[in-house]
Every structure is written in structure tokens, then in C-alpha cells.
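[1] Sequence and computational prediction follow.
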Amino acid sequence: MDVAKDIRFSGLRNSFNTNNLISKTKGDKVIWALVVLLTLVSLLAVYSATGSLAYKNYKGNTEIYLFKQIAFILVGIMVIYFAHLVNYTFYSRVAKIAFGISLVLLFYTLFFGVKMNEGSRWIRLPLINMTMQTSDFAKLALFMYLARLLSKKQDVIKDFKKGFIPVITPVALTCILIAPANLSTALLLGASCLLLLFIGRVSTKHILATIGIALIPIVFLISAAVMRHGKSTNDDVVAPIKKTSSTLFGRVDTWIGRMESFIYGSKQTDNDAYQVNQAKIAIANGGIF
């Protein structure tokens, strides 16, 4: 009887052996560890940030958003696991198609996107009635396509016409399409792509020249914010930022207004400054983690 127990216990222990599980998982173990770590952190962040809202909207049920996040995470981990089993050359083959689809989605979002929090950066999926931020798909598609280009252009990567122009064009096009709806995402994406170009052995002088060109509109926005503040009748704080449309010119005015409020402070209404106020509340109450 004891022998049978030992056999069953030994089998159970082996079935949950961590080393056995890790040995069946391909890829960089550090990346897998980071995925698990960020997943756990996201659960803490979602629960702490949505507890009060869930209590208010769902009659005291403070865990509903947490359970939704867990469901999304489980689906995401399944997708990651099956995706990592696919040969990486497959992603190189589909990168061009994915990038083309991302451009179409970004164009559609720019003109027909769902407006949320004064920004048209989402599209609504008709069958499941959920919203999707197209810039997230565009980032993934761009990284795949850029990696493909860098791999194929290594023989001429230092050449401006044959190497640099073909790899910087999709980056510039994607960032330009994202910027009207989400300038911060476009800037972060551009910076990430420049780092990828540096790793891909692109000429440093070409990268520095690109950074210099990208700084021109940023300097323009800062200068416009300073000039507009100088014309303000209030010397202490700037006037509230007017609600603008999601068109390019409307978004430029919004960017200038945010630069102005960042530099000099703002007396926007709660509705107009919702995102800014929520960010300040999160920073003030967030603590170390």
C-alpha cells in the first residue's frame, strides 16, 4: 500500500516538475520570465486601478475587471505559446501582408475611428462588439516588416538609397498615420524603430539625421506653445484648451495646448483635462509600484 502511494506521489511530482515544463518550452527563458512578471504586475495594476469603479458600476463586485483581465491574460498566453511554436521564417513571409493591412487599418481609423476620450484611435469590431486600438497591431506589423527588411538589406545597409531609404520609409509612414490620433505613441514607436535600426547596423549618421528631422516639428510645437501663452491675457495660467476635432489641424492645436499646459500649467475643466488629471492622480497615489 505504501509502495503504491509512493509511486502515485512520485508520478504526480514528476508531472508538475518545473524543469520538465521548462524543457518543453522553446525560446529565450528570460523573455518568458519577463512575460510572467509583467503579467502578474498587470493584475495588480488593474485590480488597484479599477476596484472603486467596479464597486460603483457592479453593485459592490470589485473583482469583475480583475477576472476579465485574467481571462484576457489566459487567452494571450495561449496565443504566445502557440505563436512561439511556429518557425520564425513564417513571420518573415507574412510581415509584408501584415504591414499592408496595418496601413489600411490606420487610414480607416484616421477618418472613421471610434472617438474615445477626445481621440479617434479605435475601431469597433462588428461581430464581437469590441474596440481595438489599431496602432497596437501596426506596431507589431511594423517591427516584423522592419526586421525582415534589415535582414534582407544587410549587404547594402550603409548605402543611403539602397539601404536606408527602404527601411526608414515604412517607419515614417506608420508614425505619420498614428500621430494625428496619438502623438505620444508615434514618438515612442519612432524611437523604438530607430533603436532597431541601430541594432541592424544602419549608418549612425543616417540615424542622427533622422532624429534631427524628427525634432523639427517638436521644436515647432514648443515654440507655438510659448508664443500662444505670450498672447494670453492671463499671466498666471493658460486658458482652457478648446475641444477640437480629430482632424489633423484640430489635433495640432491639441498638441500645442498640451505643450502649453505642461510648461505653464492649465485651468481646464475636469472633462477637458480628464486624461491629464487621471495621470496626476495615478502618480500621486501610486507609490513605489
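    Structure's in. What do you need? Numbers count the residues shown, from 1 in each chain.

[2] use CA for all of it now, contacts and neighbours both
    Will do.

[3] Helix, strand, or coil at Thr244?
    coil (DSSP: H, G, I helix; E, B strand; the rest coil).

[4] alright, now check it against this:
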Amino acid sequence: MRAFFKNIQGDRYIWAVAGLLAIFSFMPVYSASSNLAYLYGDGNTIKFLFKHFAHLMLGFAILYGVHKIPYHYFRGLSIIALPLVFVLLLVTLAQGTTIGGANASRWIRVPLVGFTFQTSTLAGVVLMTYVARYLSRIKDKAITFKETLLPLWGPVFLILALILPANFSTTAIIFAMVTLLVFVGGYPLRYLGIVLGAGLLMLTLFVLSAKAFPGVFPNRVDTWISRVENFSDKTDTEGDYQIERSKIAIASGGIKGLGPGKSVQKNFLPQSSSDFIFAIIVEEWGLVGGFILMGLYLFLLYRLVLVAHKSEGMFSKLLVIGVGLPIVFQALINMAVAVELFPVTGQTLPLVSSGGTSIWMTCLALGMILSVSAKREIKEKDIEENDNPLAVLSEAL
């Protein structure tokens, strides 16, 4: 065990936050999964606990392996991974798994293994890395909007267009994070305004097209609209069943909570172990537990800013911001949804909610951040030859 800890590199506080979140997640996941166990007939909650344990073990194996890779290799790897992400998103859009009879084609089923994988979360990490790479290359150059249109915004809008039909919330979050990243990277504001206007126009055209041809994208646009309407209509107490149950859970928890495993609303919330797990946590652990959990994510944000500040190269700074901020942003959105500060989005609580893809991609992003924060890497400047994907492959082989 001592040898294992000696091989751990990077920011120890980030390691500690990730470990604390993972360890804490077992209790609410085990408690909240009871409704799933009875829903599927056997009433066995242990298998859900073991499944969550397996997801976390694989996730931390990914984290450990990725944090050993020198971060400048992620430059070239982002170019290699981008076309693969395009293909995966196309396959997902065409053959995505439908869950519960709804048009929820966000997952693809991996052959032989049998588990499902949500490709949009991988696309988000790859895209943020690619954007960080591109911005680091143009940081000292005078650019025009035309020069950045295809190499920067082409991949961004293509990936978002492939995610949008099945997952509006993820599309909106990725676009917001890309916008924030290019702003931090010094992209001209006048060009950024053009991009924001174009994004809004494209979204409007998509919604109008989906409403005009409902058979192409069944359920999704109507679902988005109904969620926004339910959120804005405060007098509609039956408009959003999940939000009402979530607020009941939070109100029942009070300051100290009902105690671990004593949640009542877990039996009524459809996504109690994933999308609305924060409500179950507050019900069982009270506002004290909820604020402590929020504090861990905010402390993670502080460490991310510190790592980015200490990094010397532009790519390393933007990489930490690009893959790290979405983790904290997603956590805050999940909490905001539970207390009705935000419409229902379907975003999980990173490293706490059940769900393999979310855990694995969070660990992938944290591994990249820890690679940057490793002392041997912080003291090195970005290596331009590793921007070439062929150089990355040849050195790896």
C-alpha cells in the first residue's frame, strides 16, 4: 500500500476530494437504489451496490492510468480521438438504446460486454481538450474569424449537432463550457458574439424543424418545452412530479436529516440514485450533509484554479479549466435542479450518482488534471512536437 501511494502524483487534495466523494457515494446509492431493486422484482439492493463499486473501481483505474501520462500527449490524442467521437455519436444517433419506451438514444450498447455507454460525455472531454489545444496554438497570433471558423468552430458545432437531438442539457452545458474556455483563452469578444448568435439561431431552427416534423425527433423537443414550462409555472403543483418529490425530500430532511437509509422519498423519485440523489442525501443527512457535499465541490474548484495558475504553458492552463470546470458546473446544476433553481436536466452528481459513464469520464478528466499538477510536468513547457498525432502514436509504440 505504501508503494502504491508513492506512485500517486499530482495534487493530493484533488485525490482526497475524489476519494471522499467516492467513499461517501456508497451510502446514498445503496439507500436510493432500493426502489430500483423492488421495481425489477427481486428486492436485492446488494447487486446495485456491487455494480456501483465496480464502476468506481474501473473509474479510479482510469484516473490512475491517465494521470501517469504526461499531459502534453493529450494535444495529439485529442486530434486522434475527435474523428472517433464523431463516429460514436453518429452510431448513437442512429442506433442508440431506447430506455423505457422513450426516445432516449443517448447510449450505445457495447458488444460482447453488454453494458451501455453514453457517448456525449466522452465527446465533451475530447472536445474541451481539442479546443484547449487550438487556443494554445493561436495565443500569440493575430487571427480573423474566418481563420478560426473551420478548425475551431467546425468540430464544436458538428459535435453539438450530433448530441442535440437526444440530449439538449448536455449540449447546452458543453456549449457554455466551450464559450467560457475560449473567453479565458483570449478569443476576441466580437467573434465570440457572432458564435453565440449563430448558436442561438441554429437552436431556434432545430426547435422549429422538430415541431414541424415531429416524427423525426419524437418526444424530445416537447420534453424540453414542458420542463421549462413546469419550471416557470410555479402554480402548477402537478406539472413536474420529480421536482415536487425532490422538494418534499429536502423539506423532510431539515437541518440534521432523517438518518442514513431512512429516506422515504427514494421510494417515489424515479431517478433517486442518479439525477435526484442530492435530494435523498439532504433528506437523510440534512442541510449539514448537503452543504458539506457542496463544499467539497467548491474546494475542488479552488484546487483546479490553483493548478491552472501554477501551470506554465497555455495548453496546460486551458486543459485544466476545460475538463475541470464542467465537473463542478455539473454538480452545481444537479443540486440546483433538486431545489428547483433550474429546470430538470438529467445531469448526474459527479462521483456520487450511480452510472458508469459519468463516473468514468469524471475520472478521465480528473486524471488529466492530475497529470498537469504533477511536479515533473508543471515545470515543463508545452512540447510542440507532441501536437502531431503521428508523433504521439510512434512514441507510444
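    Sure, I can see it. Predicted, not measured: the structure shown is a model, and the values here were computed from it.

[5] Which secondary structure elements does the stretch of helix or strand Phe315 of the second structure belongs to sit against?
    Assessed by DSSP states H and E, Phe315 of the second structure sits inside helix 314-338. Under the contact definition 3 or more Cα pairs under 8 Å, 6 or more residues apart in numbering; DSSP states H and E, helix 314-338 of the second structure sits against helix 119-137, helix 168-184, helix 241-253, helix 277-310, helix 356-373.

[6] Would you mind finding the most buried of those helices?
    Compared across those, helix 356-373 shows the largest average neighbour count, a mean of 26 (mean count of other Cα atoms under 10 Å).

[7] what's it aligned against in the first structure?
    Against the first structure, there is no aligned range for helix 356-373 of the second structure (TM-score structural alignment).

[8] again, but for stretch 310-330 of the second structure
    The aligned range for stretch 310-330 of the second structure is empty, by TM-score structural alignment.

[9] Buried residues in that stretch, which are they?
    Of the residues in stretch 310-330 of the second structure, 311-330 count as buried by neighbour count, 16 or more other Cα atoms under 10 Å.

[10] what angle sits between the helix holding Phe315 of the second structure and helix 168-184?
    140 degrees (axes from the mean of the first three to the mean of the last three Cα atoms, to 10 degrees).

[11] Tell me which other helices or strands the host helix or strand of Phe5 of the second structure touches.
    Taking DSSP H and E as the definition, one finds Phe5 of the second structure inside helix 2-6. Using 3+ Cα pairs under 8 Å, 6+ apart, no helix or strand is in contact with helix 2-6 of the second structure.

[12] what separates that helix from the chain centre, distance-wise?
    Offset of helix 2-6 of the second structure from its chain centre (Cα atoms, centre = their mean, to the nearest Å): 30 Å.

[13] how big's the offset between the helix ranked longest in the first structure and the second structure?
    With DSSP state H applied, the helix covering the greatest number of residues in the first structure is identified as helix 29-57. For helix 29-57 of the first structure, the mean distance to aligned residues of the second structure following superposition is 2.9 Å (mean Cα distance after the TM-score superposition for the first structure).

[14] Show me which positions of that helix end up buried.
    Applying 16+ other Cα under 10 Å to helix 29-57 of the first structure flags Trp32, Thr39, Ser42, Leu43, Val46, Tyr47, Thr50, Gly51, Ala54 as buried.

[15] how many other residues sit next to the aligned partner of Cys175 of the first structure in the second structure?
    Matched by TM-score structural alignment, Cys175 of the first structure corresponds to Leu160 in the second structure. Leu160 of the second structure has 23 neighbours, counted by other Cα atoms under 10 Å.

[16] what's the mean deviation for the strand or helix carrying Ile168 of the first structure versus the second structure?
    Per DSSP H and E, Ile168 of the first structure falls inside helix 165-178. Here helix 165-178 of the first structure, set against the second structure after superposition, deviates by a mean of 1.7 Å using mean Cα distance after the TM-score superposition for the first structure.

[17] buried ones in that helix?
    Pro166, Val167, Ile168, Pro170, Val171, Ala172, Thr174, Cys175, Ile176, Leu177, Ile178.

[18] so which of these would you say is closest to Ala186 of the first structure?
    Closest to Ala186 of the first structure out of these is Cys175 (4.8 Å), distances taken as Cα to Cα.

[19] Would you mind saying which of the helices and strands packed on helix 314-338 of the second structure lies nearest His52 of the second structure?
    In terms of Cα to Cα, the element of these nearest to His52 of the second structure is helix 356-373, at 7.6 Å.

[20] so what does the closest one touch, helix or strand wise?
    Using 3+ Cα pairs under 8 Å, 6+ apart, helix 356-373 of the second structure sits against helix 46-67, strand 116-118, helix 119-137, helix 277-310, helix 314-338.

[21] The third one maps to which residues in the first structure?
    Aligning helix 119-137 of the second structure against the first structure (TM-score structural alignment) gives residues 134-152.

[22] ok now the matching stretch, how far from the chain's centre?
    The answer for stretch 134-152 of the first structure is 13 Å, by Cα atoms, centre = their mean.

[23] List the contacts of that stretch.
    Contact partners of stretch 134-152 of the first structure, identified using Cα atoms under 8 Å, 6 or more residues apart in numbering, comprise 91-92, 95-96, 98-99, 102-103, 105-106, 109, 121-123, 157, 166-167, 170-171, 174, 178, 185, 189, 193, 197, 200.
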